[in-house]
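Participant: okay, sequence plus prediction incoming.
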Amino acid sequence: MATPHEPKQDRSRATRQRLLEATIDCLAEMGWAAATVAVVAERAGVSRGAAQHHFPTREDLITGALEYMFDTRMDQAKAEAQTIAGVDEGVGRTEAVVAGLIESYTSPLFKAALQVWTHAAADPVLRERIVPLEAKFGRIAHRRAVEALGVDDTDPVAHHLVQATLDLARGLGLADVLTDDSARRKEIVQQWSATLHSALFAPS
């Protein structure tokens, strides 16, 4: 919580972050309908006027939350990459990368984003904002996966296998929304990792 002695810019940044985190929590826990500016502001512990100072419209707030979600996920991916770097080359490392990608789609961040995607499908104004963001996020996520796996993305086979892994991860994330799918997911991670590693790294 900001204190009166903190610089105004720092307090403003802290308020903005609380609003973004509260938006993600509201979306993930209560759904789209509940994630209004008023509810988010109350959850963040700020006035509605302060919230609208940072995000004049609900669309601004939601868009900002999506960008914050993605930045948070990328920070997590960097931390995971440092851990994976210590894993010996081989199928174990490939499995660690695949597991990290898939688990990222079962987090509250994914569940919050799913609420936005679902609503944007029926809201042309929101969709116009979200589609370019998602395209950007997809490109960066693909590049991060390529780097983590250590493959040559100019190879069409490698490119499509990485994308298939991301698509698989998203599908498994959807399967986990209503029920705990962790046991089945673990088996799929192991099987897909072995298949992927063989396809990417088997001697030609």
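Facilitator: Noted; the coordinates are in hand. Residues are numbered from 1 along each chain as shown.
Participant: from here on, just use CA atoms for contacts and neighbour counts.
Facilitator: Fine.
Participant: give me the number of residues near Val98?
Facilitator: Val98: 24 surrounding residues under other CA atoms under 10 Å.
Participant: try the one 10 residues further on
Facilitator: Applying other CA under 10 Å, we find 17 other residues in the vicinity of Pro108.
Participant: that one and Gly31 touch, don't they?
Facilitator: No: counting by CA atoms under 8 Å, Pro108 does not reach Gly31; the two are 11.5 Å apart.
Participant: what segments of the protein are helices?
Facilitator: Applying DSSP state H to the chain gives helices spanning 8-30, 37-44, 48-54, 58-84, 91-104, 108-120, 124-149, 156-175, 182-201.
Participant: tell me what the third one is packed against?
Facilitator: Packing contacts for helix 48-54, counted by 3 or more CA pairs under 8 Å, 6 or more residues apart in numbering; DSSP states H and E, involve helix 8-30, helix 37-44.
Participant: would CSV of these with mean neighbour count be doable?
Facilitator: Below are those laid out as CSV (neighbours: other CA atoms under 10 Å):
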stretch, mean neighbour count
helix 8-30, 19
helix 37-44, 20
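Participant: quick one: closest of those to Ala99.
Facilitator: Ala99 lies closest to helix 8-30 among the helices and strands packed on helix 48-54, at 21.8 Å (CA to CA).
Participant: ok, residues contacting the closest one?
Facilitator: The contact list for helix 8-30 (CA atoms under 8 Å, 6 or more residues apart in numbering) reads 1-3, 32, 34-35, 40-41, 43-44, 46, 51, 54, 61-62, 64-65, 68-69, 108-109, 111-113, 115.
Participant: what do you get for stretch 149-163?
Facilitator: Contacts of stretch 149-163 (CA under 8 Å, 6+ apart): Thr94, Val97, His142, Ala145, Val146, Leu196, Leu200.
Participant: wait, what's in contact with the first one?
Facilitator: What that stands for is Thr94. Neighbouring residues of Thr94 by CA under 8 Å, 6+ apart: Leu149, Ser193, Ala194, Leu196, His197.
Participant: against that first model, consider the following:
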Amino acid sequence: MGTVTARSPKQDRSRATRQRLLDAAIACLAEHGWAGSTVAVVAERAGVSRGAAQHHFRTREDLFTAAVEFVAEERTAALRATLAAAALIVGPARRYAVVAQLAELYTGPLFRAAVQLWAAAAHEDQLRPRVTALEVRLGRETHRMAVELLGADERRPGVREAVQGILDMARGLGLADLLTDDSARRARVVAQWARMLDDVLDSEPLDRGR
């Protein structure tokens, strides 16, 4: 039988330091943008030395790519939690709850940090392929889980586009929320999109034999 080796206190401290750096990077990116989020600023916020930060993340790009990967994991975890909660909801309220939760995923500091990194990636050649690949992966996973949450049959014409439209709408509402508190308008839009989604998902399929 193999033996299980417990983590040493040094390993625990290293993991804790890495997590503090990721949390600090997300907070700095959301508050100060890419230009104001240097390794030194992040290290100071995390309460560690710059040398310690560079021990975990060799470059600024490494640090913020890892931070956005963490953001992606947190956003995916939130969506999975929604899946578990939505499974308990029956009737028309379920789809509205799903659409509302998807909209919520695109607000708050995690989304703000992601937007700042998108803007930076548009001008930073080293960063762009990393962020692009990450967003493609996250987009596919989010779409897949949204289909599952909504019980959507994408074999039917228009259903895939309707689901993707919901995700695009949610992202757009999140961008609008960056400048002002858009919660009141967002609630009305979410309700309307949920009704429109009902029309698409509940419509009778076309009889292709005619």
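Facilitator: Received, thanks. These numbers were taken from a predicted model, which means no experiment stands behind them.
Participant: out of the helices and strands packed on helix 48-54 of the first structure, flag the one nearest Asp123 of the first structure.
Facilitator: helix 8-30 (16.6 Å).
Participant: now that closest one: which residue numbers in the second structure?
Facilitator: The alignment of helix 8-30 of the first structure onto the second structure (TM-score structural alignment) spans residues 10-32.
Participant: just give me how far the matching stretch sits from the chain centre.
Facilitator: 18 Å (CA atoms, centre = their mean, to the nearest Å).
Participant: quick one: that stretch to the first structure mean distance?
Facilitator: Comparing stretch 10-32 of the second structure with its match in the first structure after superposition yields a mean distance of 1.1 Å (mean CA distance after the TM-score superposition for the first structure).
Participant: nearest residue to Arg80 of the second structure in space, please, no chain neighbours.
Facilitator: Among residues not flanking Arg80 of the second structure along the chain, Met145 sits closest, at 7.7 Å (CA to CA, 6 or more residues apart in numbering).
Participant: and the aligned residue in the first structure for that neighbour, how many neighbours does it have?
Facilitator: In the first structure, Met145 of the second structure lines up with Arg144, judged by TM-score structural alignment. Close neighbours of Arg144 of the first structure, defined as other CA under 10 Å, add up to 17.
Participant: Leu178 of the first structure versus Arg144 of the first structure, what's the distance?
Facilitator: 28 Å (CA to CA, to the nearest Å).
Participant: again with Gly171 of the first structure
Facilitator: Distance from Gly171 of the first structure to Leu178 of the first structure, by CA to CA: 13 Å.
Participant: show me which of those two is the more surrounded one.
Facilitator: The neighbour comparison of Gly171 of the first structure against Leu178 (other CA under 10 Å) goes to Gly171, with 13 against 7.
Participant: who's in contact with the most centrally placed residue in the second structure?
Facilitator: In the second structure, the residue lying closest to the centroid (CA atoms, centre = their mean) is Arg75, at 3.8 Å. Applying CA under 8 Å, 6+ apart, one finds that Arg75 of the second structure lies in contact with Leu105, Leu110.
Participant: and it, what pairs with it in the first structure?
Facilitator: Checking TM-score structural alignment: Arg75 of the second structure goes with Arg73.
Participant: repeat that for Val98 of the second structure.
Facilitator: With TM-score structural alignment as the criterion, Val98 of the second structure matches Val97.
Participant: so who does its match touch?
Facilitator: Ile84, Ala145, Ala148, Leu149.
Participant: now those in TSV, with distance to Val189 of the first structure and neighbour count?
Facilitator: Formatted as TSV, the contacts of Val97 of the first structure follow (distance: CA to CA, whole Å; neighbours: other CA atoms under 10 Å):
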residue	distance to Val189 of the first structure	neighbour count
Ile84	16	20
Ala145	15	22
Ala148	16	22
Leu149	15	21
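Participant: quick one on the thing from earlier: need the contacts of Thr94 of the first structure in a markdown table with distance to Pro7 of the first structure, can you?
Facilitator: Converted to a markdown table, the contacts of Thr94 of the first structure look like this (distance: CA to CA, whole Å):
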| residue | distance to Pro7 of the first structure |
| --- | --- |
| Leu149 | 43 |
| Ser193 | 49 |
| Ala194 | 53 |
| Leu196 | 51 |
| His197 | 51 |
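Participant: and the two most separated of those?
Facilitator: Leu149 and Ala194 (13.1 Å).
Participant: now Arg11 of the first structure: how far from Gln17 of the first structure?
Facilitator: The gap separating Arg11 of the first structure from Gln17 of the first structure is 10 Å, by CA to CA.
Participant: ah, wrong one, I meant Gln82 of the first structure
Facilitator: Taking CA to CA, one finds Gln82 of the first structure at 26 Å from Gln17 of the first structure.
Participant: likewise Ala35 of the first structure?
Facilitator: For Ala35 of the first structure, the distance to Gln17 of the first structure - CA to CA - is 16 Å.
Participant: for Leu110 of the second structure, which non-adjacent residue is spatially closest?
Facilitator: Val71 (5.9 Å).
Participant: pretty sure the one you found sits against Gly108.
Facilitator: No: using CA under 8 Å as the test, Val71 of the second structure is too far from Gly108 to be in contact (11.3 Å).
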